[in-house]
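Peer 1: here you go, sequence then predicted model.
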Amino acid sequence: MGALTLPTGIGYTAMIAAYARAQEAKQDNPLFVDPLADLFVAAATGLVPGTNLPRLGPIRIDDESLLWDFLSALFCGRTPFFDAHIKQHVGAGIRQIVILAAGLDTRAFRMNLPATTTVYEIDTPEVLDFKAAVLADEQPTATRVAVPADLREDWAGALTAAGFRPNVRTLWLVEGLLMYFDAAAADNLLATISSLSLPANGLLTETIIRKPVMQDVPEIVGSEDEAVTRLFMEAFRTPPYRNVGDWMSSQRWRCDEAVTLAEQLTRVNRPIPEIVRRCAADPFGTVLASSVKLQD
């Protein structure tokens, strides 16, 4: 297919993440099934949901792409980690979940959350409008509240105005976001979350160990994947700390679990992408973490 024209306001990474989830559902032994991911892909490509997925940027069905090996492993490998922790927190009684930069996340629909659970999805109006149109005929199992807000502005005020209660135990999900924040912005985001959190609140995060550079992926340079690679490299920022536990403790959170993408993929019996293997000596990869708010 030709160049993809995305719906207004929908980011490239959000769409290829949905694409990866749609592909995962077609595996013989999928790590999870997101039955709605196909709908987003169809809305962006014009295909009928359930038909063969088209080629999309670095995505390949018919040949090899080191970049797509990495992106699909990232987008699908991290999902079981966060899903398991969400189930654990809900099982422990948490009934308020906030997803920052929710994008095309469908956990309120696909995870069979209790009806007494409220899921707040924060994202830009354009993303939430597109999502609402695509999912107009779908029903979440939990109460889903869309919160139109820019994370660079007063998103906490918008969240509270939408019904969020800071005095109720909450699980925060910050997935696919912090790698695009510089240290100051990441610190500010964590401080805002902390100001809205009770002790024993949960926080699930995805961070990077260091900012990647083009030299990490020399075989991609010069190929048709180069433009997409540079898109990611230029968007990523230097993380606040190389150790996510240190960062969490700086604002009174205790990191109970932190695993690299490679460790997570090994857990779920999936191959480690060549890009991750190549950078093993000085990794830039994702760290998935679960933390708990401490007493101030």
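Peer 2: Perfect, I can see it now. Residues are numbered from 1 along each chain as shown.
Peer 1: from now on I want contacts and neighbour counts done on CA atoms only, so please keep to that.
Peer 2: Fine.
Peer 1: how far away is residue 217 from residue 30?
Peer 2: Distance from residue 217 to residue 30, counting by C-alpha to C-alpha, to the nearest Å: 28 Å.
Peer 1: the stretch 51-200 of the chain: helices as residue ranges?
Peer 2: Listed in chain order, the helices of the stretch 51-200 of the chain (DSSP state H, counting those that start in this stretch) span 66-91, 107-110, 125-134, 155-161, 183-195.
Peer 1: in CSV, list those helices along with distance to residue 240 and mean neighbour count.
Peer 2: Output for those, formatted as CSV (distance: least, C-alpha to C-alpha, whole Å; neighbours: other C-alpha atoms under 10 Å):
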stretch, distance to residue 240, mean neighbour count
helix 66-91, 21, 18
helix 107-110, 28, 20
helix 125-134, 27, 17
helix 155-161, 21, 16
helix 183-195, 4, 16
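Peer 1: and here's the other structure:
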Amino acid sequence: MNPTSLDGIGETAVVVAALRALESARPDHLFLDPYAERFVEAVAGDGYWEKAPSGWAGFAEVLAGQVAVRTRYLDEALLRASAEGCGQVVLLASGMDARAYRLDWPAGTRVYEIDFAEVLAFKAGVLKGAEPLCEHVQVPADLRTDWPGALREAGFSPERPTAWLAEGMLYALPPEAADVLLDRVSRLSAPGSVLAADHAPDSPVLRESRAALSPDLVDLWLGGPRQDLGGWLRGRGWTAEVREVNEVAAQYGRPAPPAFDPARDGSGPGWLFTARLTC
């Protein structure tokens, strides 16, 4: 598997899809994503595991556990928010996310996916013939531009409670961009809206695993929010439950993911959170 063959179509998104495919193949899987393997096959062709670069095994060892725990946690957060009245769901920088197709959404849920036009086109081609389990709207937009306007034009209503997903992206934003993202999400959210996300500072273990897989991934971490997550969210009206990745892993019967295992030299902290807009 050569992730750099994507020609800009979400390199990291397909790498994460490969990790979701590995988890889905486990007999004790924390979630089931029957579409993840399609994305990897579309990039690398048949026998893609045999083509994997030398750094893939080490990368998967370090990150697969975290992606499994993160995916399960965020699946549950979105479904819970939808069941509690968030009839709109927005997947920010959705990449190869197939939640519109694989989760059992409440009737009437509308899922918006925002990403670059070429990413969404690639995804639509791979998923051709599959049926979404909700009202599904793709919104081609660059998160550095006026994506709120594009979202409104696609039918989104800021007056209705919304469940937002920011998966695998906060750490890839400079602090100022993270602030802008949360400000925009907050302005578009009615009281009762929910934001679910993950975050982790960089660490030697993460950097080494990324470098071994692809030099293009080394500079992926740009910092994200400057404040602690609770304070960052609280300052914009959100009440958050922030949990350590290790704690959530234990809840699911899994060991601490290596990159976040305090017993491993060079590891660091990692968090998952669900926040609700209270005003």
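Peer 2: On my side now, so go ahead. What you see is a predicted model; the values in this text were computed from it and never measured.
Peer 1: between residue 217 and residue 30 of the first structure, tell me which one has more neighbours.
Peer 2: Counted by other C-alpha atoms under 10 Å, residue 217 of the first structure and residue 30 do not tie: residue 217 has more neighbours, with 18 against 13.
Peer 1: how about the more buried one, what's its match in the second structure?
Peer 2: Under the alignment (TM-score structural alignment), residue 217 of the first structure maps onto residue 205 of the second structure.
Peer 1: which residues does that match contact?
Peer 2: Residue 205 of the second structure sits next to 62, 259, 265-267 when contact means C-alpha atoms under 8 Å, 6 or more residues apart in numbering.
Peer 1: just residue 295 of the first structure next, same as before
Peer 2: Counted by C-alpha under 8 Å, 6+ apart, residue 295 of the first structure has contacts 199, 252.
Peer 1: ok, residue 285 of the first structure to residue 117 of the first structure distance?
Peer 2: 32 Å.
Peer 1: could you do residue 196 of the first structure as well?
Peer 2: With distances taken as C-alpha to C-alpha, residue 196 of the first structure is found 18 Å from residue 117 of the first structure.
Peer 1: on the three-state scheme, the match of residue 217 of the first structure is what?
Peer 2: Counting by DSSP: H, G, I helix; E, B strand; the rest coil, the backbone at residue 205 of the second structure sits in helix.
Peer 1: okay, which residue is most central for the second structure?
Peer 2: residue 167 (2.4 Å; C-alpha atoms, centre = their mean).
Peer 1: just give the closest residue to the counterpart of it in the first structure, not the sequence neighbours.
Peer 2: Aligned by TM-score structural alignment, residue 167 of the second structure pairs with residue 175 of the first structure. Spatial nearest neighbour of residue 175 of the first structure, chain neighbours left out: residue 206 (5.3 Å); criterion: C-alpha to C-alpha, 6 or more residues apart in numbering.
Peer 1: that neighbour: which element?
Peer 2: strand 202-208 (DSSP states H and E).
Peer 1: what does that strand contact?
Peer 2: 82, 85, 89, 170-179, 239, 242, 244, 284-293.
Peer 1: mind redoing it with 7 Å?
Peer 2: Residues from elsewhere that reach strand 202-208 of the first structure (C-alpha atoms under 7 Å, 6 or more residues apart in numbering): 170-176, 178-179, 239, 284-293.
Peer 1: now the element after it, going C-ward?
Peer 2: Per DSSP H and E, the helix or strand that comes after strand 202-208 of the first structure is helix 226-235.
Peer 1: what helices or strands is that following helix leaning on?
Peer 2: Helices and strands touching helix 226-235 of the first structure, by 3 or more C-alpha pairs under 7 Å, 6 or more residues apart in numbering; DSSP states H and E: there are none.
Peer 1: just the buried residues of the contacts of strand 202-208 of the first structure.
Peer 2: Neighbour-count burial (16 or more other C-alpha atoms under 10 Å) applied to these gives 170-176, 178-179, 239, 284-293.
Peer 1: residue 226 of the second structure -> the first structure?
Peer 2: Counting by TM-score structural alignment, residue 226 of the second structure corresponds to residue 241 in the first structure.
Peer 1: so who does its match touch?
Peer 2: Per C-alpha under 7 Å, 6+ apart, neighbours of residue 241 of the first structure: residue 247.
Peer 1: check which helix or strand covers it.
Peer 2: Counting by DSSP H and E, there is no helix or strand that carries residue 241 of the first structure.
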